[in-house]
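Undergrad: predicted model, plus sequence, below.
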Amino acid sequence: MSLDYRAPLRDMRFVIDEWIDAPAWWRSVPAWEDLDSAMAQQVLEEAARFVTERIAPLNSAGDLEGCRFENGEVLTPTGFREAYEGFVAAGWPTLALDVDAGGQGLPQLLEVALQEMLAAANHAWLMSPGLTHGATACLLAHGSDAMRRDWLPKIASGEWLTTMCLTEPQAGSDLALLRARATADAAHDAWRIDGNKIFISGGDHDLTDNIVHLVLARLPDAPTGTKGLSLFVVPKWIVDDSSGKRVANGVHCEGIEKKMGLKASPTCSMRFEQALGWLVGEPHRGLASMFVMMNAARLQVAMQGVGHAQLACQRAHAYAHERVQMRAVSAPANYGGEPGQAAPIALHPAMRRILLDLRSTVEGERAIGYWIGYWLDVAARHPHAGERQAASQLASLLTPIAKAFFTANGFAAASSALQVFGGYGYIHEYGVEQTVRDSRVAMLYEGTNEIQGIDLLVRKVLGDGGEALRALLAHITGEAARCAASGDCALRDAGVRLDALAASVQRVTNEIEQGSASDRELPYRVADDYLALLGWLLLAFAWARTLRIALNAPVDDPFYAEKRITAHYFFAYPLAAFDHRLKLIEAGCRASLPYAGQAFVD
């Protein structure tokens, strides 16, 4: 039995080549006309080789060793710096960066696949370089010419790493409460930043020779609230104008958090004391500039959920097929065991149910996550502005669903996998308990999952009159129609079911919109369940399309046979969660939430 991470390259190829049919679209993009399935697969194979050989072996050891805070500096676990140097030398940070900006210019779709591999193999290691892509996009979109000339090449290449400094002790997710201040420094044509930030991933480390912090702070004339926030680039080290030597820039790490998980990733408390910073974008428009970085981070966090689920599924499957306990109630015809003998636990119904749940979740989410990456590529590369706008709108709608739904399922998958291991799952050597601990934080950062639900329903659905939702439902009902027209009864039933799910979503959305006119709290009350409802709808969409493709594949190919089995299972069992969430939303439309617990307040 091997518990080592193995990249699911066959399923990745299926999603990219067949489920999305991305290579056909790549041929229409001048920059990608030579990019085909074989080349994309070669890229993913090289990524998988690097990840499995250099990154995955550090996961367990890094968790045990953790980071150290000594003399105001952070030291990462053994091997982390060398692995990062190899990552940069191989050019992985620039995979999807435009050629004009010094990158390789490959599709975001491949970047999404790479992020899944890294998260599954070693989530803690990924935390420090994870913001490179978003920071690069932010500076490309809003940085000055000098920033793009002097800073961007080092950031984009990975030579310098970046952070995103938002949270302060008194202001968690409420950025309107931020207090960090910026005052003008005319001598340096810059600003002096003062303030404290907490929960800063990679706020200090020994992976690179410099760290560039993107910091939200207020100018002296800033209005209150989020409209008064400006964004600044604040490096840990700067070059002294008079001596030409590198000097510290008033950026101090006060300590690192002792955490439940991700122990090999430094989560830092930071103090900025008269640190020189340079304005990114327009004054008081920092949040808009930062959103470029935040949106990229949210999709990466979504793929962290897929990575956790993949690792959990992989390890549970390996263990369940080797661990022998108790006689099986039934067994497949090709099972070679003797009657009455103890059987692998993978044959027991309870364990089969968990393994199928894990598989149907991770493979369905992979399809949807890669689909978002595809729409980001369309938004960036399509020749027609209207198509670019529609693709961007769809990706924007899908991102909060993926972030919250995938990460919740990633944690649930890790917990279910631990159950498969029984008592052994509670022991570090088997790895799954670390995945449980590491995966939980993904539901909290880059906007808690509750905030994602509000963003989805209040801003993305009700906020635009349902335009983006109607576009999504058009894709889903189009697939439903193709499935319903099939001669295969199971696929036909899946198509009819999918169409009914889409109709239910539209109906309950209308009810929420109408009810919110007299009940302002309603959309906030049902937002979590609404996001999960759309998550299950998307998984149904993923598996309906998968079943349609698999039914047209060779009958004797075991890969497609497993797809058919899993699709049938998904529509028979897990999809019942859609109806559960729908009932909760309908209950929320009928009844308000009470205020409870006052008796416990002195």
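TA: That came through fine.
Undergrad: contacts and neighbour counts: CA atoms only from here.
TA: Will do.
Undergrad: what comes up buried for stretch 551-570?
TA: By neighbour count on 16 or more other CA atoms under 10 Å, the buried set for stretch 551-570 is 560-561, 563-564, 566-570.
Undergrad: distance check, P558 against A550.
TA: Noted for P558: a distance of 10 Å to A550, by CA to CA, to the nearest Å.
Undergrad: one step back: which ones among the buried residues of stretch 551-570 are found in helices?
TA: Residues of these located in helices (DSSP state H): 560-561, 563-564, 566-570.
Undergrad: contacts for stretch 477-491, please.
TA: With contacts defined as CA atoms under 8 Å, 6 or more residues apart in numbering, stretch 477-491 is touched by 492-499, 502, 541, 544-545, 547-548, 568.
Undergrad: 6 Å instead?
TA: 492, 495-496, 498-499 (CA atoms under 6 Å, 6 or more residues apart in numbering).
Undergrad: next one: stretch 364-371
TA: 15, 109, 539, 542.
Undergrad: check those and tell me the two furthest apart.
TA: Using CA to CA, the two most remote members of the contacts of stretch 364-371 are L109 and L539, lying 18.6 Å apart.
Undergrad: do a quick rundown of the helices in the stretch 401-550 of the chain.
TA: Secondary structure of the stretch 401-550 of the chain by DSSP state H, counting those that start in this stretch: the helices cover 432-440, 449-454, 467-484, 489-515, 522-551.
Undergrad: second one coming, line it up with the first:
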Amino acid sequence: MPIYNAPLKDMDFILNDVFKADEFWQANENLAHLDVATANAILEEMAKFSKNVILDLNRSADESGGAQFNLGEVKTPEGFKDAFNQFAQGGWVGLGAPEEWGGQGMPKMLTVLADEMIWSTNPSFMLYPLLTVGAGMAINDRASQEQKETYLPKFYTGEWSGTMCLTEPHSGTDLGIIKTKAEPNDDGSYNITGTKIFITSGEHDLCENIIHLVLAKTPNAPAGSRGISLFIVPKFLVNGDGTLGERNAVGAGSIEHKMGIKGSATCVMNFDGAKGYMVGKENEGLAGMFVMMNYERLSMGIQGIGASEYAYQNAAQYATDRLQGRAATGVQSPEKPADSILVHGDVRRMLLNVRANNEASRAFAVYVGQQLDITKYSTDAEAVRKANDRVALLTPIAKAYLTDTALQATLEAQMCFGGHGYIREWGMEQCIRDLRIAQIYEGTNGVQAIDLIGRKTIKCSGAFVAEYMAEILEFSNTMPDSTLKQAVVNVCGKVEALTQFVVEQSKSNPNFSNAVAVDYLHVVGLLSFVYMFARIHEAARVKAEPFYQHKLVLADYYVAKVLPDLAARAERIYAGADLIMQLPQDYFTAQA
């Protein structure tokens, strides 16, 4: 059976030793109510819930076929409803939500760690509250006071849930061509008509009401994305006293049959003149929805961390128990018929790759979470500006790089099992199937890379990257001389040159940025991870316990064995776009 034990000690180290969370919280009057003891207690409780309540449901939901659809209704897998009730009653839905609406007001740098544990143990389950939290953020940011009062408290008690409805059969990344219409009524409401696909948690039996956030176009709206508005469309209309009224004209037409996350209902939603209520201003809906989407994109990165951590723990345990062959240096366990496969260099290589990814990814998620907390809570205008720029730059890294490296890590963890990794009972094949979607939804990783290189780099002539590297170099100046410090400085120099090259080439070759975007994203990802290892190294080197000293070795391993990938990525960027764009379009469909 698969195992999972929350990495609480590493979480505490990252939070408190690397990023000095307690100092950060106490320095901000809006966060001073939180201290290390409270934060650790929250993480310990989430560790118990994740392991004891939802871990076993992950496999049973997958094997039973997941969410089931019948005549417009969705039944979640056995055990999900009870688990969700426990989750809601524990206050977990509103862990990071504003206290004024019934949330607990916890900072993002803490909630990313709580989220990781749920992603590790049951990603299908996580998707139900995840969309609710995102919808709540969009409503809190854009909606009227009356709308906030109507919907937000119910979200955070878990009585109601939320969705986001963007994609249509013909319209994925290009939302400017959506066809869903919003016809105004005399009472200020709108009739919403259209079909949305790939709607996570669009229909289910966990809550008494589902609140859909829907992108649609009003009559005579401007063409393209400038003409998109955002609407609240409840499954059940809400009466003036807050009770539920009649069923709205919205329902699930079917659910998708997917590769993974089978316990999560992915729905085709039909809006047949459903009553909706505009959120914010007309034709400004996309900006409102992106409040939600940027939150979801960081969450996808955390999904990657969760999967990779789960994969590592199971692979390391298997490698410890599996006896095959003898160590190249001589017998290590003479009392046994063979040595553990941990004596073999290739197995260690794979496990070290996975662990290095996990520790750097976790630190990076907390770092981005801290930047988000600065934007939300700081009263220093310049600090807020810098943090906003940093979040803009790093959101595509958090979504795409963390999920790209996580899938590679889970594949390497699976390889440690040999043939057993391909067998369902060991849990690895489900882990890989469930994780694959993280590279696809909320904007594919290729789209994230294009966003990074275009809007976040070329558009500002590399200013966001330059300011980020200035922070990294400033930190490196506090480090004693070491191979790691030199690596940080060298990488910054290479990324500076690459960024200048990217900005210049984009001026003369319109195909250039799109063709090299993924490689550039990985370059900035590698820069970010070596920065995280520098911060980990500096926090760990002053402590003598093996737990901390081993982190120094892992940092050196990363520099020697993983970071060299940057050179190959750089060569591909310098090679440009010409060879990619040279062949005619019909080459790709011509018979061999």
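TA: Ah, there it is. As the structure is a computational prediction, the values presented were derived from the model and not from experiment.
Undergrad: which among the helices of the stretch 401-550 of the first structure is found nearest to V212 of the first structure?
TA: helix 432-440 (25.4 Å).
Undergrad: the closest one vs the second structure, mean deviation?
TA: With both structures laid over each other, helix 432-440 of the first structure and its partner residues in the second structure are 0.5 Å apart on average (mean CA distance after the TM-score superposition for the first structure).
Undergrad: on that earlier part again, okay, the buried residues of stretch 551-570 of the first structure in JSON lines with distance to H580 of the first structure next?
TA: Formatted as JSON lines, these follow (distance: CA to CA, whole Å):
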{"residue": "Y560", "distance to H580 of the first structure": "30"}
{"residue": "A561", "distance to H580 of the first structure": "29"}
{"residue": "K563", "distance to H580 of the first structure": "25"}
{"residue": "R564", "distance to H580 of the first structure": "25"}
{"residue": "T566", "distance to H580 of the first structure": "21"}
{"residue": "A567", "distance to H580 of the first structure": "20"}
{"residue": "H568", "distance to H580 of the first structure": "20"}
{"residue": "Y569", "distance to H580 of the first structure": "18"}
{"residue": "F570", "distance to H580 of the first structure": "15"}
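Undergrad: for the helices of the stretch 401-550 of the first structure, which one sits closest to V292 of the first structure?
TA: helix 449-454 (15.9 Å).
Undergrad: about what we covered before: look at L109 and L539 of the first structure and report which has more neighbours.
TA: More crowded of L109 of the first structure and L539, by other CA atoms under 10 Å: L539, with 24 against 21.
Undergrad: and for the more buried one, nearest residue in space, chain neighbours not counted?
TA: Excluding its sequence neighbours, the residue lying closest to L539 of the first structure (CA to CA, 6 or more residues apart in numbering) is G364, at 5.3 Å.
Undergrad: residue in the second structure paired with the one you found?
TA: Matched to the second structure by TM-score structural alignment, G364 of the first structure sits across from A360.
Undergrad: what comes up buried for stretch 378-392 of the first structure?
TA: By 16+ other CA under 10 Å, the buried positions in stretch 378-392 of the first structure come out as 378-382, 388, 390-392.
Undergrad: what helix or strand is the residue nearest to L539 of the first structure on?
TA: helix 349-381 (DSSP states H and E).
Undergrad: superposed on the second structure, what's the mean shift for that helix?
TA: Compared with the second structure, helix 349-381 of the first structure is 0.6 Å away on average (mean CA distance after the TM-score superposition for the first structure).
Undergrad: same deal with stretch 43-50 of the first structure?
TA: Counting by mean CA distance after the TM-score superposition for the first structure, stretch 43-50 of the first structure comes out at 1.0 Å.
Undergrad: the helix ranked longest in the second structure versus helix 345-377: what angle between them?
TA: The single longest helix within the second structure, with elements called by DSSP H, is helix 285-321. When axes from the mean of the first three to the mean of the last three CA atoms, to 10 degrees is applied, the directions of helix 285-321 of the second structure and helix 345-377 differ by 150 degrees.
Undergrad: give the buried residues for helix 285-321 of the second structure.
TA: Taking 16+ other CA under 10 Å as the criterion, helix 285-321 of the second structure shows 285-289, 291-316, 318-319 as buried.
Undergrad: which residue packs closest to A83 of the first structure, ignoring adjacent ones?
TA: Using CA to CA, 6+ apart, the nearest residue to A83 of the first structure is R54, at 6.0 Å.
Undergrad: the inter-axis angle of the helix holding G364 of the first structure versus helix 522-551?
TA: Counting by the same axes, to 10 degrees, helix 349-381 of the first structure points 100 degrees away from the direction of helix 522-551.
Undergrad: the closest residue to G306 of the second structure other than its chain neighbours and L435 of the second structure, how far apart?
TA: Distances taken as CA to CA, 6+ apart put S120 closest to G306 of the second structure, at 4.0 Å, once the chain neighbours are dropped. With distances taken as CA to CA, S120 of the second structure is found 10 Å from L435 of the second structure.
Undergrad: for the first structure, which strand is longest?
TA: Scanning the first structure for the longest strand, with DSSP state E as the assignment, gives strand 267-280.
Undergrad: any idea what L484 of the second structure aligns with in the first structure?
TA: Per TM-score structural alignment, L484 of the second structure is aligned with A494.
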